[in-house]
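S.K.: Sequence and computational prediction follow.
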Amino acid sequence: MSDGPPMGFGDATVPPLRGWKLAVGGFSLALANFVVVLDITIANVSVPHISGSLAVSPTQGTWVLTSYAVAEAICVPLTGWLVRTFGAVRVFLTALFGFGLCSMLCGMSGTLGLLIAFRIAQGLCGGPIMPMTQTLMLRVFPKEKAGAALGLWAMTTVVAPIAGPICGGLISDNLSWHWLFFINIPIAIFALVSVWNLVRPFETQRQKAPIDFGGLALLIVWVGALQIMLDKGREEEWFASPMIVTLAVTAAIGFVAFLIWEMTEKHPIIDLSVFRSRGFTVAATAQAVAYAAFFAFLVLIPLFLQTNLNYTATWAGFAMGFVGVLAVVFAPIVARLIGKVDTRMLIIFGMCWLGAVGWLRTGWISGMGFWTIAFPQMIQGLGMPFFFVGSTALAIASVRPDQTASAAGIQSFMRTMAGAFATSMSTTMWERLTKANRADLVGVIHPPMHTGLPAAQARAALSQLVQTEAVTLATRQIFTVCSLTFFFAAALVLLAPRPPQRS
C-alpha cells in the first residue's frame, strides 16, 4: 500500500489542482455531495405539508421519502461499473445535471404520482454522486493532502443529514415545500460549471465490457425489496403483514442469488473483489455499524423533542445543529494525522468518544432544558471526524488505486443501508418500549385522591404524565443500546491490519 490514501486511478500524468483552483474545485465537489446527502432527510419533517398540499394521506406522503431512498440505494453500488464504462468525470457531470433537473421537476409537481416519479429519478441520479465526489476529490487534491480531501468529504456526509431537518423545518414553516427541491438548482449549476472548467482533465480511462444485465436485475430486486421492507415494516406491523414477509423472502433469496451471480460473472456489475482486502472489509463494516448508531440518534432525538417536549421542527433542528461546530474544527486536524499515526487508533478514539457522549444522553429527563440537549450534540462533534474520516481513509487506502470508485460505492451503499436499518429498528423499538414502559408505570402509579381538578381532567393529566415518562424511558433505553454499539464497532476496528505510517 501507499503511504496514504490513493489519489485515484486512470491517467496519473495530470498534475493535481493547486491554489484557488483546488479551493474552488474541492469546494464544488464537497458541495455537490452535501446537497445530495441533504436530500435524504430534508423532506422528513415536511411530509405533513406535502401531503396536505397534494390532498393525500400522510402514509401516502411518506413515499416521497421511500422512493428517493430506494432509487439511491440501488444506484450507489453501481458507481464502480459506471466509472469503468463511461469515465468518472462524465458520470459525475451527467448525474449532477440529472439531479438538478429532477429537483426542478419535483418542485413543479402538482400530483403525488409525478412527485414520486421525479423523486425516483432524482435518487437514481443522486446515488453515484456521493462516491464519485469522494473519488474525484482524491484525484484533484495533491497526494499529500489526500487526508484533507477525505476530511472535507466526510464532514459534508455527516453534517448534511443533520442540516436536512433544520432546512426542511425552516423552509416548510416559512416558504412552501416546493422550495425543498428548488434550493438544489443553484447549487447544482455552480458545481456543474466549476467541475466542467476545473476537473474535466481528471477523466478516467474507460473499459469496454458487456453489461451484466443479470447482476443488475438481481441488485434491483433484492435492494428494492429490502429498502421497502425497512421503510414500511413498522407501518405494516412487520412480519404480521404478508407484504412484509414477501419482501423479506424476496430480499433474502435475491441477495444470495446476487452474490452467487456476481462471484461467477466474468464482468460483474459490482466489483466484490474489494472484500478480499481485510482492511477494507473491517473498515467498511465498522463504519456501517457505527453509522447505524449515529443515525438512530439522528432520527430519535428530533422525534423525542417534538413529540415529548413540544419542540417545533425548527427548534429541534437548532438543538441538533450544534454537532457541526466541533466537527468542522477538528476535521482538518484529523486529516493531518491520517498516515502519521495508526489510523485504527484514531477511529477507535472517535467511536469510543461517540459512545461516551451517547451514554450522557441516557440520563435525560422529561424536564430538561435546551442546553442539556444541545451540549452533548456539541461535544459529539469532536469525535465525528476521528470516526468518519479515519474509517473512510482506512477503507480506501486498503484497496488498489483502480478499485477506488468501486470501494467508495460499496462503502456508501453499506452506510446507506445501515442508516435505513437503524431508522426502522430504532423507531419500531421506540414504540414497543414505550408501550411496555407505560404498562409498567400504570401498574405502580396510584392516582391521588384530591387534586382540585375535575375527575376526567385529572385522569387525562395523569395519563399524559405517564405517557411522557414512558417515552423518556424508552428513549434512554435505545440510547443505551446505541452507545454500546459504538463500543462494539470500535472493537471491530482492531481486526484490521495496521496501516503503514508516513514519516
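M.R.: Now that the structure is in, tell me what you want to look at.
S.K.: drop to CA atoms for contacts and neighbour counts, all remaining ones
M.R.: Noted.
S.K.: Surely Pro290 touches Thr485?
M.R.: Quick fix: residue 290 is Ala, not Pro. Yes: between Ala290 and Thr485 there is a contact at 6.7 Å, judged by Cα atoms under 8 Å.
S.K.: who's more crowded, these two?
M.R.: Under the criterion of other Cα atoms under 10 Å, the comparison of Ala290 against Thr485 puts Ala290 first, with 28 against 22.
S.K.: ok, for the more buried one, nearest residue in space, not its chain neighbours?
M.R.: Using Cα to Cα, 6 or more residues apart in numbering and skipping the chain neighbours, the partner closest in space to Ala290 is Phe486 (5.3 Å).
S.K.: how about the one you found, what does it touch?
M.R.: By Cα atoms under 8 Å, 6 or more residues apart in numbering, the residues touching Phe486 are Val289, Ala290, Ala293, Met351, Cys352, Leu354, Gly355.
S.K.: which SSE is it in?
M.R.: helix 455-493 (DSSP states H and E).
S.K.: Can you mark which positions in that helix are buried?
M.R.: Using 16 or more other Cα atoms under 10 Å as the test for burial, helix 455-493 gives 458, 462, 466-490, 492-493.
S.K.: now do stretch 84-100
M.R.: Judged by neighbour count using 16+ other Cα under 10 Å, the buried positions of stretch 84-100 are 84-93, 95-100.
S.K.: and the closest residue to Leu462 other than its chain neighbours, how many residues sit next to it?
M.R.: Computed as Cα to Cα, 6+ apart, the closest residue to Leu462 that is not its neighbour in sequence is Pro447, at 7.7 Å. Applying other Cα under 10 Å, we find 11 residues neighbouring Pro447.
S.K.: try this one next to it:
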Amino acid sequence: STSENPILDLSLFKSRNFTIGIVSITCAYLFYSGAIVLMPQLLQETMGYNAIWAGLAYAPIGIMPLLISPLIGRYGNKIDMRLLVTFSFLMYAVCYYWRSVTFMPTIDFTGIILPQFFQGSAVACFFLPLTTISFSGLPDNKFANASSMSNFFRTLSGSVGTSLTMTLWGRRESLHHSQLTATIDQFNPVFNSSSQIMDKYYGSLSGVLNEINNEITQQSLSISANEIFRMAAIAFILLTVLVWFAKPPFTAKGVG
C-alpha cells in the first residue's frame, strides 16, 4: 500500500544526517544551477560571445573533477566527509566572490576561465560526500527511497534556482539601469562634454544616446550578476556551518 511504501518517504527526515544532507544539497544546487545558466547568458549579453565561445569559457569547470573524482572515490572513506564538503563550499564561496569582484564587460578570456577552473575542485568534492552524509545511518531498505528523495529535491532546486536567478538578474538590471540613467541629462557637464566628442563618430544625438544606453545596459547586467555571485558566496559560507551538525560515522553502503 502507499502508506507502507509512499512515493515520498518523509520519515527519512527523522535522520539528522539525511535532513542536513538534503538541505545542503538543495540549497547548494539552487545557487550552483543558477550560476550555470547565468554565466553563459552574461557573456553573450555583455561581451558579445556566441554560444560556442560562452560554452568554451565555462568548460574549464569540468577539468578538475576528472582529476579529483577518482581519488575521492578511492580514498574518500579515509577522510571526514564534512572536511570534503567544507572544502567544496569554501571553494564555491571563494570562486563566486572572485567572480563578483573581477567580472566586467572588459574582462579578458583568461580572467573568465580561471575562476571556472578552480571551481571545478569544488564540484568534485560536492555530490559524493554530501550523498554519503545523507545516506549514513539509514537502513539498507531505505536507500532506494532516500535516493529518490535526494534526486527529487536536487532536480526541484535546480529548476527553482534557474528561474529565481534569471528573474532576479533581470529585475536588478532594471533597477541599476534606472539608477545609472538618472544623472544622464543636459545639466550634467560630463554627459555634455562626452556627447559632443561622441557626436563626431555617430553623427547625431540619437546615435550618441543609443550608444550610451547600450553601455549602461552592459554595466547594469554586470552589476546585477555580480550581486548574485556575492549572494551565492555568502550562502555557501553559511552552508559550511550547517554541514558540521552532521553526526559521524559517515558510511553508506548504497553510495558508490
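M.R.: Noted; the coordinates are in hand. Just so it is clear, the model here is predicted, and its values are computed rather than measured.
S.K.: wait, what's in contact with the residue lying farthest from the centre of the first structure?
M.R.: Residue farthest from the centre of the first structure, counting by Cα atoms, centre = their mean, is His450 at 51.2 Å. The contact partners of His450 of the first structure, taken as Cα under 8 Å, 6+ apart, number zero.
S.K.: now the helices for the stretch 1-150 of the first structure?
M.R.: Taking DSSP state H, counting those that start in this stretch, the helices of the stretch 1-150 of the first structure run over residues 19-41, 47-54, 58-61, 63-75, 79-86, 88-108, 112-126, 129-140, 146-174.
S.K.: whoops, I mixed them up, the stretch 301-450 of the first structure
M.R.: Counting by DSSP H, counting those that start in this stretch, the helices of the stretch 301-450 of the first structure are 313-321, 323-337, 343-361, 370-397, 404-444.
S.K.: looking at these, which is closest to Ser28 of the first structure?
M.R.: Checking the helices of the stretch 301-450 of the first structure against Ser28 of the first structure by Cα to Cα gives helix 323-337 as the closest, at 17.1 Å.
S.K.: now the closest one: which residue numbers in the second structure?
M.R.: Counting by TM-score structural alignment, helix 323-337 of the first structure falls onto residues 61-75 of the second structure.
S.K.: and for stretch 152-170 of the first structure, what span of the second structure is it aligned with?
M.R.: On the basis of TM-score structural alignment, stretch 152-170 of the first structure is assigned to no residues in the second structure.
S.K.: Contacts for that stretch next, please.
M.R.: Applying Cα under 8 Å, 6+ apart, the contact partners of stretch 152-170 of the first structure are 30-31, 33-35, 37-46, 133-134, 137, 180, 298, 313-314, 316-318, 320-321, 323-324, 327-328, 331-332, 384-385, 388-389, 392.
S.K.: Are any of those residues buried, and if so which?
M.R.: 30-31, 33-35, 37-46, 133-134, 137, 180, 298, 313-314, 316-318, 320-321, 323-324, 327-328, 331-332, 384-385, 388-389, 392.
S.K.: how about Gln144 of the second structure, what's its partner in the first structure?
M.R.: Heads up, residue 144 of the second structure is Ala, not Gln. Per TM-score structural alignment, Ala144 of the second structure is aligned with Ala405.
S.K.: In space, what's closest to its match - neighbours in sequence excluded?
M.R.: Gly80 (4.9 Å).
S.K.: now do Trp196 of the first structure
M.R.: Counting by Cα to Cα, 6+ apart, Trp196 of the first structure lies nearest to Leu93, which is 7.6 Å off, once chain neighbours are set aside.
S.K.: cool, and Arg16 of the second structure?
M.R.: According to Cα to Cα, 6+ apart, the nearest residue to Arg16 of the second structure is Ala246 (6.7 Å).
S.K.: Now do the same contact list for that neighbour.
M.R.: Neighbouring residues of Ala246 of the second structure by Cα under 8 Å, 6+ apart: Arg16, Asn17, Ile20, Gly21, Arg82, Ile133.
S.K.: Let me know the secondary structure of it.
M.R.: What DSSP: H, G, I helix; E, B strand; the rest coil gives for Ala246 of the second structure is coil.
S.K.: how about it, what's its partner in the first structure?
M.R.: In the first structure, Ala246 of the second structure lands on Ala496 (TM-score structural alignment).
S.K.: Could you do Thr26 of the second structure as well?
M.R.: In the first structure, the residue paired with Thr26 of the second structure according to TM-score structural alignment is Ala288.
S.K.: again with Trp169 of the second structure
M.R.: So, by TM-score structural alignment, Trp169 of the second structure is matched to Trp430.
S.K.: Now its match. Nearest residue, chain neighbours left out?
M.R.: That would be Ala474: by Cα to Cα, 6+ apart, it lies 5.8 Å from Trp430 of the first structure.
S.K.: Show the contacting residues for the counterpart of the one you found in the second structure.
M.R.: In the second structure, Ala474 of the first structure lines up with Ser224, judged by TM-score structural alignment. Taking Cα under 8 Å, 6+ apart, we find Ser224 of the second structure in contact with Trp169, Gly170, Arg172, Glu173, His176.
S.K.: and Ile365 of the first structure, how many residues sit next to it?
M.R.: As a burial measure, Ile365 of the first structure scores 15 neighbours (other Cα under 10 Å).
S.K.: What residues does it make contact with?
M.R.: Thr472 are the contacts of Ile365 of the first structure under Cα under 8 Å, 6+ apart.
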